[in-house]
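Colleague: Below are the sequence and a predicted model for it; my questions follow.
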Amino acid sequence: MKAIAVTFFLFCFVFPAALAQLRFGFYGRSCPRAESIVANVVANRFRRDRSITAALLRMHFHDCFVRGCDASLLIDPRPGRPSEKNAGPNGSVRGYEVIDEAKRQLEAQCPRTVSCADIVTLATRDVVALAGGPRYAVPTGRRDGLRSNPADVNLPGPTIPVTAAIQAFAAQGLNVNDMVTLVIGGHSVGVIHCSLIQDRIADPSMERTLNAQLRNQCRAPNDPTVFLDQRTPFIVDNGLCLEVLRQRGVMRIDQSLGLDGRTRGIISSFASNNALFRQRFAQAMVKLGTSRFLSGRAGEIRRNCRVFNNGR
C-alpha cells in the first residue's frame, strides 16, 4: 500500500489532467479480478522465461510511441492491409501470446470490458516488479485504437544521437530526465543483435575486456545476440548505469547518455543510488503510459487484441 500511495501522489502531482480520464482501480466494479488475472498470466510466463521482461517492456514502449498507448501494435497484418507489426523496428517485438492469454481469460470473466491497451500496461508493470524493479500502481481506463499503420512507426534506433533522442521523447510529452530513465531502464534487461552494435565494437573508447568479449561473441554465425547490461542482464536496476560510466555501454545511445553533458549527471546519480533509479523509473513508466491514450467513448474494447472488432 505504501508503494501505491507514493506513486499515486506522484501521478496526481505531475499528471492531474490525465487522472481525470484514467483512474486507479478503474475495473474495481466492472471486472474486480482484472489486475490479478493479468498478474497471474505474467507470473506464470516469467517463471518459465525471464527474458519476457525485456519483451514486454519493448512492446509497451513501441506501442506508446506510435499514436499513444492504444494497443495498435498488437493488430495482425492481413493480405493487403499491413499493420504496425510490418514496420522494421517492430520485427523484434515479441510476447504477444502473453497478452493473448490474459485477454482470453479476461473475456471469459468480463466480456468486452478490459482493453488490450490496459493489459499491455498492467503486464509491463507486473513483469518489472517480478524482475526486481520497482512496484508501482498504474491508472487504467484506456481504450483500444482503430488504426494500425506501419507508416506511422518512427521509433528511436540504437545509434540515435542524444539530441535526437531528447527531441523524440519530447514529442511524447517526456522530458530529458524521463528519456534517460526510460532508455536506461528499458535497456537494463534484454539483448541486442551483433549487427546493430558494430559501431560500438569498432569504437576504441570501449573498455578493452568487454570489447574483446563482444568481438569474440559476434564472430558466431547467424547474427548472435549479446546482453545489453553485462552486469545484471535479467534485473531491472541501475547496473547499466555503472557499466556506462566504465565505458561498457553496449548500445551507442546508452554510452552516449553517459558522456553527454545534458545527461551524464543523471546517469551518475542513478549509478550511485539504485533507490533513486527505482523511484524515477516508476514515475517515468506511469508518465509514459499516460502521455497519450484513448478514453471515454473513443476507440473500442477489442474482443481479440489482434483484430479490430469490425474485422477490418
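Modeller: That came in fine, so what should we check first? Numbering: from 1, shown residues only.
Colleague: From now on I want contacts and neighbour counts done on CA atoms only, so please keep to that.
Modeller: Noted.
Colleague: quick one, strands of the stretch 151-300 of the chain?
Modeller: Along the stretch 151-300 of the chain, counting by DSSP state E, counting those that start in this stretch, strands occupy 191-193, 225-227.
Colleague: What is the last one packed up against?
Modeller: Under the contact criterion of 3 or more CA pairs under 8 Å, 6 or more residues apart in numbering; DSSP states H and E, the helices and strands touching strand 225-227 comprise strand 191-193.
Colleague: Show me what counts as buried in the strand it packs on.
Modeller: For strand 191-193, the neighbour count (16 or more other CA atoms under 10 Å) marks Val191, Ile192 as buried.
Colleague: Next: stretch 243-250.
Modeller: For stretch 243-250, the neighbour count (16+ other CA under 10 Å) marks Glu243, Val244, Leu245, Gln247, Arg248, Gly249, Val250 as buried.
Colleague: Spatially nearest residue to the last one (excluding sequence neighbours)?
Modeller: Read that as Val250. Distances taken as CA to CA, 6 or more residues apart in numbering place Leu228 nearest to Val250, at 5.7 Å, with adjacent residues excluded.
Colleague: Now do the helices in this structure.
Modeller: Ranges of helices in the chain, per DSSP state H, are 2-14, 16-19, 34-48, 52-64, 96-109, 116-130, 162-170, 176-186, 198-201, 208-217, 239-245, 252-257, 264-271, 274-289.
Colleague: Distance from the chain centre to the first one, please.
Modeller: Taking CA atoms, centre = their mean, to the nearest Å, one finds helix 2-14 lying 20 Å from the centre of the chain it belongs to.
Colleague: Packing partners of that helix?
Modeller: Under the contact criterion of 3+ CA pairs under 8 Å, 6+ apart, helix 2-14 touches helix 274-289.
Colleague: got a list of what Ala18 touches?
Modeller: Taking CA atoms under 8 Å, 6 or more residues apart in numbering, we find Ala18 in contact with Thr290, Ser291.
Colleague: Pipe the helices of the chain into CSV and attach distance to Ala137 per row.
Modeller: Converted to CSV, those look like this (distance: least, CA to CA, whole Å):
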stretch, distance to Ala137
helix 2-14, 5
helix 16-19, 13
helix 34-48, 11
helix 52-64, 16
helix 96-109, 18
helix 116-130, 8
helix 162-170, 22
helix 176-186, 17
helix 198-201, 37
helix 208-217, 37
helix 239-245, 24
helix 252-257, 27
helix 264-271, 22
helix 274-289, 8
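Colleague: Structure two is appended below for comparative analysis:
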Amino acid sequence: MASSAIGMVIMVMMVCSTCINASTLSLNYYKHTCPRVESIVAGAVHKATLNDKTVPSALLRMHFHDCFIRGCDGSVLLKSKGKNKAEKDGPTNISLHAFYVIENAKKALEAICPGVVSCADILALAARDAVTLSGGPSWEVPKGRKDGRISKAAETRQLPAPTFNISQLQQSFSQRGLSLQDLVALSGGHTLGFAHCSSFQNRIHKFSSKQSIDPSLNPSFANTLQSKCHINNKVKNAGSPLDSSATYFDNTYYKLLLQGKSILSSDQALLTHPTTKALVSKYAHSQLEFERAFVKSMIKMSSITNGGQEIRLQCNLVR
C-alpha cells in the first residue's frame, strides 16, 4: 500500500514537471524594464517573413515543441555542446528552422535592455506574431518566463507523434494540463506549415495487410499524396502542405479534415472521439469560434513555465 502511494506521488510529480504555472507571468512584465520588447520582436518576425513565407509556421511549431518538453523555457533554442545532444538536434526537431529570427530579436533587445528579456518570452511573442502576420488573430501574451539550462534530444520523444491515435493524444496533452478542447484548437495550428513524406507514409503506402491506403482518406486526395511521396521516396524535403492555404491562418484545416483530406494520422484521429469530432465541425463552420478557442489554448499552453532559471544573453547558449 505504501509503495503504491509513493509510486502515485512520483507519477504526479513527473506529470506536473510540465504543468501550467501562469501565476509567475504578467501582461505588463516588461512595462518599465523593456517597454519596446513587443515591437522589436514583431519587427524581427515581419522582416524574416518578407524573405521567407515559411517563417510563421516554423516559429509556431518551434514554440509548441519548446513548451511540450520542459515547459516554455526556450530549451529548444539551445545548441548541442560536447557530448550533450540538444532538443533541436533530436529526430523530431531536425526540420525545425528560423532560429535566426529569435537570435536577431534577442540581439536587438540586448542592445537596448541588456539581460532583461528571456529567450522563452521572445519565442512566445514571435509565435503570436507569426499567427497575426499570417492573417490570424492577435492576443496579449503573458510574459515573465525564464530560460532553462537543460536541453536533451532524447526528451523529444515526449512530443506527440504524427501517428498518434486519440487516446495517445489525449494522454500527451493531459499530462501538460491541456484538455481535449485544447487539443483540437491547437491542432488548428496545422493550418500553417508542411509535412514531410515520412510523417504520413503510413497512410498512403502499406496501410495494412489488406489495404495500401488509409480508407479514411479521400481517394483522389490519397492519389495526390502518393504522387508526391513515392513508396521509396528519396527526394529531399518532399511532402505536402498541411492544408490548401498553408501560409494563411484560417479554418481550412478543419474543413479539409471533414472531407477526408487530412495529412496526418493524428489529424484524422480527431474524428474518432465524439467530443473532438464535434469541435472539429464547430471550427470548420466558424472561423471566429476557431480563433477564440485557439487564442485561449495558446495562452494556456504558453503558460507552462516550470523549469526556467535564467535570462540568457544568447538564445543558443546557457550563461
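Modeller: Perfect, I can see it now. It should be emphasised that the depicted structure is a prediction, and the values quoted were computed from it without experimental measurement.
Colleague: if we can go back for a sec, which one among the buried residues of stretch 243-250 of the first structure gets closest to His193 of the first structure?
Modeller: Within those, proximity to His193 of the first structure (CA to CA) peaks at Val250, which comes in at 10.6 Å.
Colleague: I figured that closest one was touching Ile197, is that so?
Modeller: Yes: assessed by CA atoms under 8 Å, Val250 of the first structure is found in contact with Ile197 at 7.0 Å.
Colleague: about what we covered before: next, format the strands of the stretch 151-300 of the first structure as CSV and append distance to Ala168 of the first structure.
Modeller: Below are the strands of the stretch 151-300 of the first structure laid out as CSV (distance: least, CA to CA, whole Å):
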stretch, distance to Ala168 of the first structure
strand 191-193, 21
strand 225-227, 25
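Colleague: Out of those, which gets nearest to Met59 of the first structure?
Modeller: For the strands of the stretch 151-300 of the first structure, the distance to Met59 of the first structure is smallest for strand 191-193, at 14.3 Å, taking CA to CA.
Colleague: Alignment lookup: Gly289 of the first structure to the second structure.
Modeller: Mapped onto the second structure by TM-score structural alignment, Gly289 of the first structure lines up with Ser302.
Colleague: which residues touch its match?
Modeller: Taking CA under 8 Å, 6+ apart, we find Ser302 of the second structure in contact with Cys67, Gly71, Cys72, Ala124.
Colleague: Swap in 10 Å and give it another go.
Modeller: 20-22, 63-64, 66-68, 71-73, 120-121, 123-125, 127, 141-143, 145 (CA atoms under 10 Å, 6 or more residues apart in numbering).
Colleague: Near Glu87 of the second structure, how many residues? Count them for me, please.
Modeller: Under the neighbour criterion other CA atoms under 10 Å, Glu87 of the second structure is assigned a count of 27.
Colleague: just the one 5 residues further on next, same as before
Modeller: As a burial measure, Thr92 of the second structure scores 19 neighbours (other CA under 10 Å).
Colleague: Same question for Arg262 of the first structure.
Modeller: When neighbours are counted by other CA under 10 Å, Arg262 of the first structure registers 14.
Colleague: Just give me the match in the second structure for it.
Modeller: Alignment note: Arg262 of the first structure maps to Thr275 in the second structure; criterion TM-score structural alignment.
Colleague: now do Gln247 of the first structure
Modeller: Match for Gln247 of the first structure (TM-score structural alignment): Gly260.
Colleague: Look up how far Leu217 of the second structure lies from that match.
Modeller: Taking CA to CA, to the nearest Å as the criterion, Gly260 of the second structure is separated from Leu217 of the second structure by 5 Å.
Colleague: Need the overlap of contacts for those two.
Modeller: Jointly contacting Gly260 of the second structure and Leu217 under the rule CA under 10 Å, 6+ apart are Gln268.
Colleague: quick one on the thing from earlier: could I get the buried residues of stretch 243-250 of the first structure in TSV, plus columns for distance to Gly258 of the first structure?
Modeller: Shown next, in TSV, are these (distance: CA to CA, whole Å):
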residue	distance to Gly258 of the first structure
Glu243	10
Val244	6
Leu245	6
Gln247	8
Arg248	10
Gly249	9
Val250	12
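Colleague: now, the most widely separated pair of the residues you listed?
Modeller: Taking CA to CA, the two most distant members of these are Leu245 and Val250; they sit 11.9 Å apart.
Colleague: I'd like to know which of the helices of the first structure lies nearest to Tyr27 of the first structure.
Modeller: Closest among the helices of the first structure, using CA to CA: helix 34-48, at 6.7 Å.
Colleague: Roughly how far does the residue nearest to Val250 of the first structure sit from Ile184 of the first structure?
Modeller: Distance of Leu228 of the first structure to Ile184 of the first structure, computed by CA to CA: 10 Å.
Colleague: Report the set of residues contacting both of these two.
Modeller: Common contacts of Leu228 of the first structure and Ile184, defined by CA under 10 Å, 6+ apart, comprise Leu240, Asp254.
Colleague: Looking at those two, which one has more neighbours?
Modeller: Set side by side, Leu228 of the first structure and Ile184 show more neighbours around Ile184, with 28 against 24, by other CA under 10 Å.
Colleague: ok, now which ones touch that one?
Modeller: Residues counted as contacts of Ile184 of the first structure (CA under 10 Å, 6+ apart) are 178, 228-229, 236-241, 244, 253-255, 257, 267, 270, 277, 281.
Colleague: ok, 7 Å please
Modeller: By CA atoms under 7 Å, 6 or more residues apart in numbering, the contact list for Ile184 of the first structure reads Leu240, Asp254.
Colleague: so how far is Tyr136 of the first structure from it?
Modeller: 18 Å.
Colleague: contacting residues around the residue nearest the centre of the first structure?
Modeller: When CA atoms, centre = their mean is applied to the first structure, the residue found nearest the centroid is Leu57 (3.0 Å). Leu57 of the first structure is in contact with Thr124, Gly186, counting by CA under 7 Å, 6+ apart.
Colleague: Now which residue in the second structure aligns to it?
Modeller: When the second structure is aligned by TM-score structural alignment, Leu57 of the first structure is paired with Leu60.
Colleague: between the helices of the first structure, which one is nearest to Ile301 of the first structure?
Modeller: In terms of CA to CA, the element of those nearest to Ile301 of the first structure is helix 116-130, at 7.2 Å.
Colleague: The closest one corresponds to what range in the second structure?
Modeller: Alignment of helix 116-130 of the first structure against the second structure: residues 119-133, by TM-score structural alignment.
Colleague: what's the burial count for Met14 of the second structure?
Modeller: By other CA under 10 Å, the residues close to Met14 of the second structure number 12.
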